[in-house]
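K.L.:
Show me how the following folds:
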Amino acid sequence: MPFPVQYLKAMNTIHTAPPSKAMQPRSQRQDGKATKANLLEVAGRVFAEHGYVAASGKEVCELAGTNLAAINYYFGSKDGLYEAVLVEAHRRVIDQHQLTDLLGTQCDSRAQLVAVLSNLVIQTMQGTVSWAIRVLVRELVSPSPLAPALFRRAIKPHSKLLRRLVGQVLGLPSNHVAVQRGLSFAFAPCLTWVVAPAEFRKSVLPALNRDVAGLADDLARFTLAGLDALAKEHGRSSAIETANR
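P.N.:
The predicted model follows:
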C-alpha cells in the first residue's frame, strides 16, 4: 500500500497534522493496520539479523514495500519501532493474554506450570518463533537503550503472573524469597537454551533436540521435584518462625 499522502504533506507543513483515525475512511484505517503489522513483521526479521545498531529503517521499509516515512508515522522513530519489535517478540514467546487465560482455568497450579514450561520448551527448541527468539537473544546478550521498555512493558507483567503461579505450587506468598528463587530455577534452563546457539546444542548435547516432547516432560519432572523440596524446606521454616513469635 502507498504511504498515506496526508502524512507526507503534513511533514512539510508545521501547522498541519495527519487526519485523525476517526476522519479516515474505514478501508484506509484497515489498510493502515495491515501496513503497520507488515512493518513490524519485517522489522523483526531485520533486527534479528543485524541487531539494533546495524539495522536500518531504509532496509525495513524497502523490504516491507512502503515509504521510508512509514516508520515515523506508525511508530514515531526507529527506537519506537524497535521497542514494538521487542514487545511483540516477547509476546510471541509468552503471550500474556494466553497466560492469563491459562491461569484462569480450573486446572491445578502444577498442571498450569507444566503447560507454560512445555510450550516454552517446544518454541525454544523447534524455533517456531525464530526471529522473535533471535531478537530477544540479542537483547539479552547486548542490551540496547530500549531494554528498560521491554522489562517494563512485557517481562515485568509476565513475571507477576508467573510468581503468583509458582507461589500457588509452593503454597507460599508470591513475594516470598523461595517463590522468586523457584521461578528462576524453573525457567533458567529455557533461557540457557535460548541463548546457546543451535549448533552448540547439536554438537555438545545432541540428544536435546531428538525428543523435544520428552525434554519438556523431563524438565517438568525436574522442576516440580525441586519446587516440592523448596516447599517442604521453606514451609517448615515458616512454621518454625511462626512458632517462635
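K.L.:
switch to C-alpha atoms for all contacts and neighbour counts from now on
P.N.:
Fine.
K.L.:
Work out for me the element the spatially most central residue of the chain sits within.
P.N.:
Against the mean C-alpha coordinate of the chain, by CA atoms, centre = their mean, the closest residue is His90 at 1.1 Å. Here His90 sits within helix 78-93, counting by DSSP states H and E.
K.L.:
Quick one: list the elements packing against that helix.
P.N.:
The helices and strands touching helix 78-93, judged by 3 or more CA pairs under 8 Å, 6 or more residues apart in numbering; DSSP states H and E, are helix 26-54, helix 70-75, helix 130-141, helix 147-150.
K.L.:
what do you get if the cut-off is 7 Å, keeping everything else the same?
P.N.:
helix 70-75, helix 130-141, helix 147-150 (3 or more CA pairs under 7 Å, 6 or more residues apart in numbering; DSSP states H and E).
K.L.:
Alongside the first, I'd like the structure of this one:
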Amino acid sequence: MHKKKLTPPESAEDTRQRLLEAAGEVFAEKGFRSATVREICSRAGANVAAVNYHFGDKDRLYIEVLKYAHRRALEKFPPALGLSKIASAEERLEAFIRSFLYRILDEGRPSWHGKLMIRELADPTAALDSLVEESIRPTYETLTGIIGEMIGKAASSDMRYFANSIVGQCVFYCHAAPVLERLAPGKFKGSEIERLAEHISQFSLCALRQSRKNGGRKTK
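P.N.:
Got it, this is the predicted structure:
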C-alpha cells in the first residue's frame, strides 16, 4: 500500500509573494482606486483576510508593490552593472544609462511592472512620495554624484539639469513607445537597447565635456 505524499504547508512568505505579484497585475490593469482586495486575493489564491495580515491594508500593499517592482528591476540591472569601484565617471555613467534602459525596456520582466509605474506617474497617489524617497531618490543621487564628478564644482548648479535630461532621454522610449512603434516599427530589445544606450551616452557625454570645458559658464 502506497503512502499518500503530503504536500508541505505553504509558508507565509510564499503567500506574501503571490499577493505582491497578483496585486501588481490588478493595480496595473485597473489602477489603485478601481482595484479591490477581493480580486487581488482571488487571483493570488489567498484568503481575503491575507492582505490585512501581510500588509495591513490596500494602501500599504500598493506601496509595497511599487517598491517590489523597482527593487526587482534594480536587482536584475544594477546601476553599476558589475563595474569595478575604480571605473571612471564616464564608464559609470555609460553603465548607469545602459542599466536604466534595460530596466524600463527589457521584455523579460513581468509586463505589469512598466504599466504600473506609468500609471502611477500619470495619475499619482499618496504612495509616490514613499516610492521616491525610499527607492527612486537613491538611484537618482547615484546619477547626480557621477555627473558632479565629471563637471566639477564650477558647474554644479547645472548638475540636476543634466541628470533630468539623461533620465528624460531614457524614459521617452518607454512612455512614447506606442508612437515610436508606429513611426518606425520594431521594439527596442537586445542589440537595439545596446545601440540606444551608446547613443544616449555619447550624446550626454558631449554636453558634459563641454560644460566642464566652459567651467559652468553659459554659452550664448
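K.L.:
just to revisit the earlier point, show me the contacts for the residue nearest to the centre of structure 1.
P.N.:
The contact partners of His90 of structure 1, by CA atoms under 7 Å, 6 or more residues apart in numbering, come to Ala154.
K.L.:
Aligned counterpart of it in structure 2, please.
P.N.:
Matched by TM-score structural alignment, His90 of structure 1 corresponds to His70 in structure 2.
K.L.:
Output the longest helix belonging to structure 1.
P.N.:
Longest helix in structure 1, counting residues (DSSP state H): helix 212-243.
K.L.:
helices and strands around it, which ones?
P.N.:
The contact analysis (3+ CA pairs under 7 Å, 6+ apart) places helix 212-243 of structure 1 against helix 109-126, helix 156-170, helix 177-195.
K.L.:
mind putting these in TSV, mean neighbour count and distance to Thr35 of structure 1 included?
P.N.:
Shown next, in TSV, are those (neighbours: other CA atoms under 10 Å; distance: least, CA to CA, whole Å):
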stretch	mean neighbour count	distance to Thr35 of structure 1
helix 109-126	19	27
helix 156-170	19	28
helix 177-195	17	30
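K.L.:
any idea how far Gln202 of structure 2 lies from Ala95 of structure 2?
P.N.:
12 Å (CA to CA, to the nearest Å).
K.L.:
Let me fix that, I meant to ask about Glu134 of structure 2.
P.N.:
Distance, Glu134 of structure 2 to Ala95 of structure 2, using CA to CA: 22 Å.
K.L.:
tell me, how many neighbours does whichever residue in structure 2 pairs up with Val135 of structure 1 end up with?
P.N.:
Matched to structure 2 by TM-score structural alignment, Val135 of structure 1 sits across from Leu116. A count of neighbours around Leu116 of structure 2, defined by other CA atoms under 10 Å, yields 23.
K.L.:
now swap in Phe200 of structure 1 and tell me
P.N.:
Phe200 of structure 1 has 11 neighbouring residues, counting by other CA under 10 Å.
K.L.:
Show me what it lines up with in structure 2.
P.N.:
Aligned against structure 2 by TM-score structural alignment, Phe200 of structure 1 finds its counterpart in Val179.
K.L.:
Contacts only, for that match.
P.N.:
When the contact criterion is CA under 7 Å, 6+ apart, Val179 of structure 2 has no partners at all.
K.L.:
which secondary structure element contains it?
P.N.:
Since the elements are taken from DSSP H and E, Val179 of structure 2 ends up inside helix 177-183.
K.L.:
hmm, back to that, I'd like the helices and strands packed on helix 78-93 of structure 1 as a markdown table, with distance to Leu63 of structure 1 appended.
P.N.:
Shown next, in a markdown table, are the helices and strands packed on helix 78-93 of structure 1 (distance: least, CA to CA, whole Å):
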| stretch | distance to Leu63 of structure 1 |
| --- | --- |
| helix 70-75 | 12 |
| helix 130-141 | 15 |
| helix 147-150 | 25 |
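K.L.:
what's the closest of these to Val194 of structure 1?
P.N.:
Val194 of structure 1 sits nearest to helix 130-141 of all those, at 6.7 Å, using CA to CA.
K.L.:
Show me how far the closest one is from its chain's centre.
P.N.:
Taking CA atoms, centre = their mean, to the nearest Å, one finds the center of helix 130-141 of structure 1 at 9 Å from the center of the full chain.
K.L.:
Now do it: everything it contacts.
P.N.:
Residues from elsewhere that reach helix 130-141 of structure 1 (CA under 7 Å, 6+ apart): Gly44, Arg45, Phe47, Ala48, Gly51, Leu86, Ala89, Arg92, Val194, Val195.
K.L.:
which residue in structure 2 lines up with the first one?
P.N.:
Just to be clear, that refers to Gly44 of structure 1. Under TM-score structural alignment, Gly44 of structure 1 pairs with Gly24 in structure 2.
K.L.:
And its match, how far from Arg98 of structure 2?
P.N.:
25 Å.
K.L.:
follow-up on the earlier one: what about the helix holding Val179 of structure 2, distance to the chain center?
P.N.:
The answer for helix 177-183 of structure 2 is 21 Å, by CA atoms, centre = their mean.
K.L.:
Name the residues of it that come out as buried.
P.N.:
Neighbour counts over helix 177-183 of structure 2 (16 or more other CA atoms under 10 Å) mark Ala177 as buried.
K.L.:
Same question for stretch 101-111 of structure 1.
P.N.:
Leu102, Leu103, Ser109, Arg110.
K.L.:
now the angle from the longest helix of structure 1 to helix 177-195?
P.N.:
On the basis of axes from the mean of the first three to the mean of the last three CA atoms, to 10 degrees, helix 212-243 of structure 1 is oriented at 160 degrees to helix 177-195.
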